[in-house]
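Peer 1: next input, structure requested:
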Amino acid sequence: MAPGIDILVNCAGGVGATAFIEAVKKATRYWWEFTELVENLGGEIELLESVCGSMEVQVINAGANSRVPGEDIVLQLKNAATLLKKAKDQEMKAKASSDCCNGAFPNLICRCIVGRKTEKMTNKMKELKDYLQQKLDFAHRSSLRAMSLPQDFIFFDSIEKARDEIITALKDDTKLKIGLFGMGGCGKSSMLKIVHKEAQDRELFEKIAFVEVSDPPNILDIQQAIASWIDLNFETEMDKHARAARLSMTLEKDKSYLIILDNVWRMLKFDEIGIPSRKNCKVLLSTRHKDKCTLMDCQKVIPVPHLTKDEAWELFQQRAGAITEEVKNQAEEVIVDYCRGLPVAIRAVASTLKGKRDYAMMEALTQLKHHTLWDANSEEEYNPYKCLKFSFEELKIEKEKSLYLLCALFPNDAELTLETLIRFAFGLGIFQDVDSYQSARRTIPTVIDKFKDSCLLLQEKGQHVKLHDMFRAVALSEANEKTRVLTEPSQNLKDLDGKQYFKETTRLYYHGTFDFPHRLNSPELEILYMSNDNGYLSKFPATLFEEITKLKVLAIKDTSGFTRPALLFPQSFERLEELRTLCLNGWRIDNMSCFEKLKMLHSMELSSCEVKELPEATLKKLKLLEVSCCIIGANPYEVLARCSQLKELYFVKNSVPNMVPNDQNVATFIQQLASYQVLQRKQSKV
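Peer 2: Here you go, the predicted structure:
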């Protein structure tokens, strides 16, 4: 008996007419809904292929992190491949059966048979798709891609020639390390961004990492940055040696990699970072000095050319706008003799002159010619620095200069968040007429935008900005020892005990071992930013803070990332009666009772800290509180629910291991937040 007849015979074999009719209805449904069944099969094929694709990406990423997927996942992916092949064959058969009997009339029995098989195949695929979806740990993140250059960027002939030379070297299998050199402000970073996008668009490498190297270089930061670009997760590797081993294992795989290292100030040992010397893994770096390229064994060394006279003038006109003939001759002289073809200097001068009347522009150019500056390394560097100082001194409002000098407090190439600048500037009271964070969030971003429009600050990704190292040198010179940045291992604070070195200092950034003198002899100090990355306990001398009673902003950070060392506050900490902003990051803090003595404290940030409990007495006088990524011993919700005076609250990604937040805890907390009439900004994730 034919299979199609079997369906109807089985239906007729029922014990009653009703059962027979129902069976016939069920069978004929395959014929009646045939087109929909075929469409459903096609839809499930697409969905299963999509889930399998995501799962395969997850398996690949797991392999990059030396993780092996479970046997069940491997088996089900094989089953999915087999099922997809069968489903596509079934789909073809179903479409072919649409016109059986030469299209004159669809064959009832044929469609019933094919329709039933199509539905069974669709259900199998749906079950497998649902199973694999449950096994997906996370939604797949797209790999990072090169940032686009500004729309007004001009590709001059000199730039294109250098770019082509770099691309040619990247294609040469004998060139594993390529060095780019040129003086500050000549466009090395822009060139690397151009090459990054070009190599990505041409698919010259499967993975490309772009890393901005700090001075002094932080190996852990470099390793983490590379990992982010190549989709590698450091799960158990916390110190630089373990990370170097994991990174090297990944980069030695069959994929092709390009590691771009921008702004290298000192010699790097690539094996310490975890960058292997292999044909599949190339390094492209930029530095100011040619000899650094030689020391790091670059097989190809390429200079970044300065702009030609015509190119420099075109860039100047683009930035400054229309220039009259009366001004043109004097402006051309400045661009040629002082800016020396450096884009950073040309943009700075042009932005400063933009919008001025002719007489004001002529006067400004005359002043620039007669500027004096500290000793530069050479005459070649001297004139461009004069241009940058000229732009800086066009900031006529003292509080704007003060905010700009605050940007210079951080190390070379540091990416500054707008939020950090707002909190620090408000804590320092730079803008005396700004008496609330709400007002600060209007005023300070407006001034930051002015800096960016004048090319005094560089816009980075998101809400980040950066100070070009040449502008930073100008700003620190202008600060005249009132702003000090100590990042060298040799610059140990303890060696300065009893000296007059910090007598006039008002702003101090220190990164290094927390080995302090008995007291900081800085009676005018207003902001102190201390950080280290060694993960050791930090105990301050009892009298450390006795002489810095004018301190308004204090930040103490451990950036090791793999431990939370204990932070012990000395008795002299209570003498900081003018302290307004306190930022603590990466510490275990067992006792915060001393915070109650800080009478003027209005802003506190606890990030990646471990605390026994939130200091309620201190919190009740704050305007701004941030608690993020912290481990908290006692119930924080009850404490926060009683802090009704807060105007800004950020409580995000915290862990309370000793309690399970029940509905009542969270409900009370959320209810209280909603009732705070003065609360202006909040972010909570409980």
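
Peer 1: please make it C-alpha for all contacts and neighbour counts, starting now.
Peer 2: Fine.

Peer 1: which residues touch residue 188?
Peer 2: By C-alpha atoms under 8 Å, 6 or more residues apart in numbering, the contact set of residue 188 is 180, 181, 182, 262, 263, 286, 287, 304.

Peer 1: now the other sequence, so there's something to compare against:
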Amino acid sequence: MVENFVLHIVKKIGEYLAATVGRQFGYLIFYDRDIKNLEEQVQKLEDKRFRVQKSVKEAETKRETIAPDVERWLTLVNKLIEEATKFLEDEENANIGCLNGWCPNLKSRYSLSRKVTEKTESVEKLLGEGDFSRVSYPAVAPTVGTTFAFTRGFKGFESRRLTMNGIIEALTDDSIYVIGICGMGGVGKTTMVKEVAKKAEEKKMFDKIVMVVVSQNPDLINIQGEMAKILGFELSGGNNLFAKAGELGSRILKAGRILVILDDVWKRLELNDIGIPFGDNHKGCKIVMTSRNEDVCNGMDTQKNFKVGVLHEEEAWNLLKEMAGISDEGTSHPTNLQLMQMAVAKECGGLLIAIVIVERALRCKNKYSWDSALEQFRKSVVKNISGVDEKMFISLELSYDSLDRDEAKKCFLLCSLFPEDFDISTEDLVRYAIRIELFERVDSVHQTRNRVHSLVVDLKKCYLLMESEDAEWIKMHDVVRDVAISIASRKKHSIVVRCDEVLKEWPEKD
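Peer 2: This next block holds a predicted model:
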């Protein structure tokens, strides 16, 4: 009996030792398989993170409160994905050979294989925790409208200050309820109207402030939905435009004093079809709209229009000096470089975006680059684009040509595939970049993701892309998009075509 007991103990010890030794050898034998499994699990986690972030973004648009466990999960996921991505990039070190590469470095491989197993377990754990029944909870709607993400760099130029004061004064006039802001593309209408909203919010002129982008091909049901989200509720009625209009209108009537901002209007809109009561129907509702065409404003029965013109020559030069860090020293007797810089500022035609983009393209460049830019302004013959000034086109093309990497140019043109004023997910860019083989010598998803994020940062620094409300999303200014499409059509980039609908399918591979 004692003998059987001893044999049983010995057997258990043997099984334990065998399992332990087997596990240790497994770290060496199944290394490549484990690396591939980790890559697959990380990709699954990235996909799940993308879906959760999308739900979070939708909830934030409704002004809802994000659940604490969701926020904690996203924080942990972001950290783990970053660690795993770096680990996979460094994984090649495990293959450092001995005997001139004829055998693997067993010690390094053993150590890394254990880490692979640990990382995989952590990833799988977060994958299991990422199934949320809900990501947010309704929040009390703000007392005064919504919080606006204002464009940085709004300058108190005299030409702008007078227009701003005029708009604010018109908003206080009880007899005026529809106001138009007109000007060519890129002159700063959206910046102006956001500052108007900011001033109105500070002065507590309205109980609610709602701003929506209309664009060239307006989706009225989507506009209704965006307005409802900002006001803190959801519309019923399915795809019935008029049912939604009735519901939205009744809610607006109960909202008290309300400012509705319609940005980038291209043609007459029937406000009643959307559900925006105004005038005798709702004396507390004021409407401000922006358009490239003053006739569109007049067609919307605006009672007062304000034109946002170009900057004065001195204002343009002062802006360029400030942004580029050009010294005032010696301007009474300017150098050849300063003379060229003054001439470039003048050639920008007082267009705010043109000045900003040109400055970014020529920052820290020598006099030859400035001279080349000046020559390009003076000699360029460009295709006419409706509502886009020739100077704006040249400025954007100059910035495009100055991009160091061909990949950056392709990524920029790829962004123009998305509809006007569209929030572009960087994760969508990653997927399209993979499908059209945007990058050479890239053989993994995480490498593609890193390259895309790097290019997006570079393009934002050049002001060719803009930040969206969410860090994982970007936008392209409508004027920039128009020019990008024109550049693509002239320079025969086959991956870019004009698109007025949301991309839903993978682009076909040639």
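
Peer 1: related to what we said a few turns ago, list just the nearest of the contacts of residue 188 of structure 1 to residue 156 of structure 1.
Peer 2: Nearest to residue 156 of structure 1 among these, counting by C-alpha to C-alpha, is residue 304 at 12.5 Å.

Peer 1: to which residue of structure 2 is the closest one aligned?
Peer 2: Superposed on structure 2 with TM-score structural alignment, residue 304 of structure 1 falls opposite residue 308.

Peer 1: likewise for residue 75 of structure 1?
Peer 2: Mapped onto structure 2 by TM-score structural alignment, residue 75 of structure 1 lines up with nothing.

Peer 1: can you count the residues close to residue 75 of structure 1?
Peer 2: By other C-alpha atoms under 10 Å, 10 other residues sit near residue 75 of structure 1.

Peer 1: hang on, the earlier thing: I'd say the match of residue 304 of structure 1 and residue 185 touch.
Peer 2: No. Look at residue 308 of structure 2 against residue 185 with C-alpha atoms under 8 Å: they stay out of range, at 10.3 Å.

Peer 1: who's more crowded, these two?
Peer 2: Using other C-alpha under 10 Å as the criterion, residue 308 of structure 2 and residue 185 rank with residue 185 on top: 23 against 20.

Peer 1: list the contacts for that one?
Peer 2: So, once contact is read as C-alpha under 8 Å, 6+ apart, residue 185 of structure 2 ends up touching 292, 387, 388, 389, 479.

Peer 1: could you do residue 171 of structure 1 as well?
Peer 2: Residue 171 of structure 1 neighbours (C-alpha under 8 Å, 6+ apart): residue 204.

Peer 1: check contacts around the equivalent of residue 291 of structure 2 over in structure 1.
Peer 2: Per TM-score structural alignment, the equivalent position to residue 291 of structure 2 in structure 1 is residue 287. By C-alpha under 8 Å, 6+ apart, the residues touching residue 287 of structure 1 are 179, 180, 181, 182, 188, 262, 263, 264, 265, 293.

Peer 1: ok, residue 287 of structure 1 to residue 632 of structure 1 distance?
Peer 2: 45 Å (C-alpha to C-alpha, to the nearest Å).

Peer 1: what about residue 173 of structure 1, how many residues nearby?
Peer 2: Around residue 173 of structure 1 there are 11 residues (other C-alpha under 10 Å).

Peer 1: on that earlier part again, most neighbours of all the contacts of residue 188 of structure 1, which one?
Peer 2: Neighbour counts for the contacts of residue 188 of structure 1 peak at residue 286, which has 29 neighbours (criterion: other C-alpha under 10 Å).

Peer 1: report the secondary structure state of that residue.
Peer 2: Classification of residue 286 of structure 1 by DSSP: H, G, I helix; E, B strand; the rest coil places it in strand.

Peer 1: now residue 373 of structure 1
Peer 2: Residue 373 of structure 1 - assigned by three-state DSSP - is coil.

Peer 1: kindly report the same for residue 88 of structure 1.
Peer 2: helix.

Peer 1: what count of nearby residues applies to it?
Peer 2: Residue 88 of structure 1, neighbours per other C-alpha under 10 Å, totals 15.

Peer 1: that one: what's it in contact with?
Peer 2: residue 45.

Peer 1: can you tell me what it aligns to in structure 2?
Peer 2: Checking with TM-score structural alignment, residue 88 of structure 1 has no match.
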